[in-house]
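**Q** Predicted model follows, preceded by the sequence.
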Amino acid sequence: MTINSATKTLGFILLAAGIILIGWTLNNSYNIFTGKSAPSEIFVMSEIKISSQPGGPDIQAQVQQMLAEQLKGMLPVNSVPRLLNMVIWSALAGILILGGAQIAGLGVKLIK
């Protein structure tokens, strides 16, 4: 095996690896955005529980509870963390696609 054929073989391997990386990323993105799978949960919102002090009604706790109930009516509970998780996945997918394109580009240069 000569150096030229080894270089071309490595070029084809890099080209295939780049195309596979791009295809895998696009497939996962399609599955996430159509709801077939969930994105990685980086941002998780925990449930906030308000407990009142014994001995009488606490006005501040009541106001916080009323405000929390009103916000739940306007904004679904997990919409903000879900949006942030989608944005993080989109950024990661963009990085993976650019990386796959660079790998495939190296493969094409080695083939020539």
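**A** Everything's here; your move. Numbering: from 1, shown residues only.
**Q** For the rest of this, base every contact and every neighbour count on C-alpha atoms.
**A** Fine.
**Q** Give me the neighbour count for Ile103.
**A** Residues near Ile103, counting by other CA atoms under 10 Å, number 20.
**Q** if I look at it, how far off is Thr9?
**A** According to CA to CA, to the nearest Å, Ile103 and Thr9 sit 14 Å apart.
**Q** so what's the spatially most central residue of the chain up against?
**A** Nearest to the mean C-alpha position of the chain, by CA atoms, centre = their mean, lies Trp89 at 1.8 Å. With contact set as CA atoms under 8 Å, 6 or more residues apart in numbering, Trp89 has these partners: 39-40.
**Q** Which parts of the helix or strand encompassing it count as buried, going by neighbours?
**A** Applying DSSP states H and E as the criterion places Trp89 in helix 79-111. Buried residues in helix 79-111, counted by 16 or more other CA atoms under 10 Å: 82, 85-86, 88-89, 93, 96-97, 100-101, 103-108, 110-111.
**Q** alright, now check it against this:
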Amino acid sequence: MRTKQIVGWVLLVIGILMIGWAVFSSAQIFAGAKKPPQVFEPQPRGLEMSEAASLSDGISSDDIQKQLDKALAHQIGRILPAGAVPSALNLFAWSLFVGIVMFAGAQIANIGIKLIT
């Protein structure tokens, strides 16, 4: 009986520590004191608009498609900053990971509480 309560208290403390670590780490990341783990890397930028807009005689449909793709990429680049999408995805991945850790900590603490009582 005594061993069961000791194991219960240990599990309760482990669960609370997991939740505390997740909250503390998230607070540091969202406050800007620490960067989130880089799961998604920003890709290097393509050609500039001046290069994409240069036309020459005898253009094939493939060349026109490539130039339209470059022009579209340039316009999207003007709307969204260079690393906005990877940064948002990294924050989402971090939030998902922290949610899983907090859920696991809550479940471990719950098992500890059941062993204590």
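**A** Great, that's in hand. Small disclaimer: the values here were computed from a predicted structure and weren't measured.
**Q** okay, and the helix holding Trp89 of the first structure goes to which residues in the second structure?
**A** Taken onto the second structure by TM-score structural alignment, helix 79-111 of the first structure occupies residues 84-116 there.
**Q** residue in the first structure matching Ala27 of the second structure?
**A** By TM-score structural alignment, Ala27 of the second structure lines up with Tyr30.
**Q** before we move on, what SS does its match have?
**A** Secondary structure state of Tyr30 of the first structure, per DSSP: H, G, I helix; E, B strand; the rest coil, is helix.
**Q** Identify the residues contacting it.
**A** Tyr30 of the first structure neighbours (CA under 8 Å, 6+ apart): none.
**Q** Could you report the separation of it from Lys72 of the first structure?
**A** Here the criterion is CA to CA. By it, Tyr30 of the first structure lies 29 Å from Lys72 of the first structure.
**Q** same check, this time on Met66 of the first structure
**A** Met66 of the first structure sits at a distance of 10 Å from Lys72 of the first structure (criterion: CA to CA).
**Q** With Ile48 of the first structure instead?
**A** 12 Å.
**Q** The match of helix 79-111 of the first structure vs the first structure, mean deviation?
**A** Compared with the first structure after the fit, stretch 84-116 of the second structure shows a mean deviation of 0.6 Å (mean CA distance after the TM-score superposition for the first structure).
**Q** Likewise for stretch 70-78 of the second structure?
**A** Its aligned residues in the first structure lie a mean 2.9 Å from stretch 70-78 of the second structure after superposition (mean CA distance after the TM-score superposition for the first structure).
**Q** Return the set of buried residues in that stretch.
**A** For stretch 70-78 of the second structure, by 16+ other CA under 10 Å, it's 70-71, 73-74.
**Q** hmm, who's touching it?
**A** Residues contacting stretch 70-78 of the second structure (CA under 8 Å, 6+ apart): 46-49, 52-53.
**Q** Nice, that's everything, thank you.
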